[in-house]
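1. After the sequence you'll find the predicted model.
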Amino acid sequence: MAPDSRPIPPLNLKRRFAVTSLAVIVIIALGLGWLLSNMLTQRMLQREGEVTMDFVQNLLTTDHSGGFFLNPQDPELRTRFLSSMEHVTSMREPVRANAYSRDGTMLWSTDAALVGRRYPVNDELDDALKGELVVHSGRLGSDGPAKAEHEGLALRAPFFVESYIPVRDAPGGQVVGVMEFYKVPVQLNEAIREGLIQLWLACAASALGLFLSLYWIVARADRTLREQQARLAETQTLATAVELAGAVAHNLRNPLASIRVSAEMLQDGTSEPAETTEHCQDITSAVDRADRWITELVRVSQAPQLQDEAVALGPLVRACLEEMGAEMMRRNIRWQAPEHDPAPVRAHPAMLRQIVLSLIANAIDAMPDGGEITATLQQTGARCVLRLTDTGHGISDEVRQRLFRPFFSTKSGGLGIGLALVKRMVTQWQGEVTLSANSPRGTCVEIVLPRAATS
């Protein structure tokens, strides 16, 4: 069977662009929003940590209590340091404050039970002892604190901001210790929330604006393409009509001339009865020939309006062979009908019958000295195949490539519409038609049609 050549459905540019572009723009907007929201949150937390670091450094420098980190046993330094920490503990946001010496020992804490402890694994503390400001946010899990120094925080503040602030003996000097603050920054959280809302609204508005702009451009382009395709179709239709009119005028001229000559001979009144009969037969033959051409033209004009339906292919083919049976017997042609019936196909029954009759008539004309016509049916998946083979003289490759073109015919009296109409209608039914050489001689016409949908 020939490869699948179903007609390609028209491209719905607007729908495909809308789905694809919307998905891509949404993904980009979500990714960009997530990246910017993280940057905004981290930047605001970092800025809040810098403000806290400046406050603590200025406080410890002003009352000269920073020496407590180097000499925590000194009573005077301890008094000064505790006095400074009263300002810190009086603040609303800190939930816990800790002070670490250079070796990581907790010298002071708002939770007295933690004083003197030392945590072997604390990467943030190690970074702060190197002089870096470390700020990050977190949420305590329901299964308990994730870090040892978080003990006792779960009941007080599930969400917190943790800051490790290096303390220097003088501005820009050596790091002598670290202050750690756990905060629940209500105002900062509200500012971050408002900022994130504005950021996501901006991302959504930008994505929507970009999508609408691009969709408008593509919709306009699609409309222009459709208008151009419509104009092109009109131009092609007009060209076909002009070519068809020329073919009709050219082919009708000959039978009309025969009718005129025969009528003039009859008007003379000098013709013998045998000659009169011959002239009448010529007139009848010419009128029949013109009538066949006009019938083909009417079928061509009506073909696009025909509605397809479920057609039983086996009985239709057998009926066509029986209808042409008398003509085949007169020409000494044998025929073989299909033995089984496949599933119904989608087609117009009257037009499909006319197509099969036309193909059988072509096969009969190809065997003037007799021969055999074989019709077979085969079902392959969702398609049914009709093969009509004959043992005639065959067709050359050059002629075979041109047979399905409009107005091409190998018959002297043919209009060249029959096979072109076959091709057009089978394609309209989402099928295909091919013509090939039959072994050892003759021609094989193969029509592939889709199966009718079962209810």
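-> Now that the structure is in, tell me what you want to look at. Residues are numbered from 1 along each chain as shown.
2. C-alpha only now, for contacts and for neighbours.
-> OK.
3. Helices of the stretch 151-300 of the chain, start to end?
-> Taking DSSP state H, counting those that start in this stretch, the helices of the stretch 151-300 of the chain run over residues 186-268, 273-302.
4. Reformat these as a markdown table; add mean neighbour count and distance to residue 61.
-> What follows is these, written out as a markdown table (neighbours: other C-alpha atoms under 10 Å; distance: least, C-alpha to C-alpha, whole Å):
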| stretch | mean neighbour count | distance to residue 61 |
| --- | --- | --- |
| helix 186-268 | 14 | 27 |
| helix 273-302 | 15 | 100 |
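5. Export these to CSV and append columns for distance to residue 161.
-> Formatted as CSV, the helices of the stretch 151-300 of the chain follow (distance: least, C-alpha to C-alpha, whole Å):
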stretch, distance to residue 161
helix 186-268, 10
helix 273-302, 79
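6. For residue 102, which non-adjacent residue is closest in space?
-> Once flanking residues are discounted, residue 102 sits nearest to residue 177: 5.1 Å by C-alpha to C-alpha, 6 or more residues apart in numbering.
7. Same question for residue 100.
-> Spatially, and ignoring its direct neighbours in sequence, residue 100 is nearest to residue 106 (4.4 Å; C-alpha to C-alpha, 6+ apart).
8. Check residue 37 too.
-> In space, and not counting its chain neighbours, residue 37 is closest to residue 196: 6.0 Å by C-alpha to C-alpha, 6+ apart.
9. thought residue 355 was touching residue 422?
-> Yes - judged on C-alpha atoms under 8 Å, residue 355 makes contact with residue 422 at a distance of 6.0 Å.
10. got another, please set it beside the one above:
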Amino acid sequence: MIAAMLIVGFWVSSRIEQAVVQNSATSAALFMESFVSPLSQDLARSDTLSGPAERALTEIFEGTSLGERVVSYKIWKSGGLVVHASDKELIGQVFEPSDDLKLAWSGRIAASYENLNDLEDQAEAALGIPLLEVYSPIREVWTGQVIAVAEFYERADALDMDISDARRKSWLVVGSTFLASGLLLFGIVQTGGRTIRDQRKQLEKQLEETRAVSQQNLALRKRVVS
């Protein structure tokens, strides 16, 4: 039963964490889209951003409240090409697309929490702080077609506390449920045990009574015969 509780507990905790991360990522992606998408429309026809668009993006993420939330970002074209990034050394490099990047190219928002294992994530991993990694599709305004993907890393201090709180509550619920179930099963077993013991006593009593009657009958037969 303990093994079952652990399995269910880890599963519930994982599902809750995924939901919390996805909700936070969706909110962050929609917020980012309002800034990034209008400045990235050049990518519908080119693999590079115009000079004014690059400068505008840089200004948005430097010295603003948004820049305090987002510690780094990249803009991807198909094939794993980095066309713009907060780390200028990455611009023009090509990386193997991750599963989350591929998912974003299909039009869905992808996110991961503290999973900085990709080659291009080395700088972010070195920061040593909780980060929410989000991949958000950038669509062409008129057609809705995905023309690029924005990847950004948002500080996740508040998210970290939310996830920890959700984990505690989920384990409390699972533990309480299994404890209640265990007590219920214990009660059922105890009741069943008492019932069995009572029945055994009744059977033993009936057996003794049957033996007594049998002995009486045997004594009567002996007297009749004699």
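-> That came through, no problem. Bear in mind that the values here come from a model prediction, so they are computed numbers and not experimental data.
11. Translate the residue nearest to residue 102 of structure 1 into the numbering of structure 2.
-> When structure 2 is aligned by TM-score structural alignment, residue 177 of structure 1 is paired with residue 148.
12. Quick check: its match vs residue 156 of structure 2, distance?
-> According to C-alpha to C-alpha, to the nearest Å, residue 148 of structure 2 and residue 156 of structure 2 sit 24 Å apart.
13. Same check on residue 86 of structure 2?
-> In terms of C-alpha to C-alpha, residue 86 of structure 2 sits 19 Å off from residue 156 of structure 2.
14. between the two, which one's more packed in?
-> With neighbours defined as other C-alpha atoms under 10 Å, residue 86 of structure 2 and residue 156 compare such that residue 156 has more, 20 against 17.
15. For that one, give me its contacts.
-> Counting by C-alpha atoms under 8 Å, 6 or more residues apart in numbering, residue 156 of structure 2 makes contact with 129-132.
16. cool, and residue 33 of structure 2?
-> Counting by C-alpha under 8 Å, 6+ apart, residue 33 of structure 2 touches 136, 138.
17. From residue 132 of structure 2, how far off is the closest residue to residue 135 of structure 2 other than its chain neighbours?
-> Distances taken as C-alpha to C-alpha, 6+ apart put residue 151 closest to residue 135 of structure 2, at 4.5 Å, once the chain neighbours are dropped. Here residue 151 of structure 2 is placed at a distance of 10 Å from residue 132 of structure 2 (C-alpha to C-alpha).
18. now residue 90 of structure 2
-> Applying C-alpha to C-alpha, the value for residue 90 of structure 2 to residue 132 of structure 2 is 20 Å.
19. How about residue 166 of structure 2?
-> According to C-alpha to C-alpha, residue 166 of structure 2 and residue 132 of structure 2 sit 17 Å apart.
20. same check, this time on residue 207 of structure 2
-> According to C-alpha to C-alpha, residue 207 of structure 2 and residue 132 of structure 2 sit 75 Å apart.
21. Then residue 52 of structure 2?
-> Counting by C-alpha to C-alpha, the gap from residue 52 of structure 2 to residue 132 of structure 2 is 28 Å.
22. Over to residue 121 of structure 2?
-> 12 Å.
23. what about these two, which has more around it?
-> More neighbours surround residue 132 than the other of residue 121 of structure 2 and residue 132, with 25 against 14 (other C-alpha under 10 Å).
24. What is the aligned counterpart of that one in structure 1?
-> Under TM-score structural alignment, residue 132 of structure 2 pairs with residue 161 in structure 1.
25. Give me the spatial nearest neighbour of that match, chain neighbours excluded.
-> Distance criterion C-alpha to C-alpha, 6+ apart; nearest residue to residue 161 of structure 1, sequence neighbours excluded, is residue 137 at 4.3 Å.
26. The one you found belongs to a helix?
-> No - applying DSSP: H, G, I helix; E, B strand; the rest coil, one finds residue 137 of structure 1 to be strand, outside a helix.
27. Considering the contacts of residue 156 of structure 2, which are maintained in structure 1?
-> By both residues aligned by TM-score structural alignment, their matches' C-alpha atoms under 8 Å, the contacts of residue 156 of structure 2 still in contact after alignment to structure 1 are 131-132.
28. Identify the residues contacting the closest residue to residue 153 of structure 2 other than its chain neighbours.
-> Nearest-residue entry for residue 153 of structure 2: residue 133, 4.6 Å, with adjacent residues in sequence omitted and distances by C-alpha to C-alpha, 6+ apart. Going by C-alpha under 8 Å, 6+ apart, residue 133 of structure 2 touches 25, 111-115, 151-154.
29. Over to residue 133 of structure 1?
-> 49-50, 127, 163-166.
30. Residue 206 of structure 2 too?
-> Neighbours of residue 206 of structure 2 in contact, by C-alpha under 8 Å, 6+ apart: none.
31. Present the contacts of residue 156 of structure 2 as TSV; the columns should include distance to residue 143 of structure 2.
-> Output for the contacts of residue 156 of structure 2, formatted as TSV (distance: C-alpha to C-alpha, whole Å):
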residue	distance to residue 143 of structure 2
129	38
130	36
131	33
132	29
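32. Perfect, that will be all.
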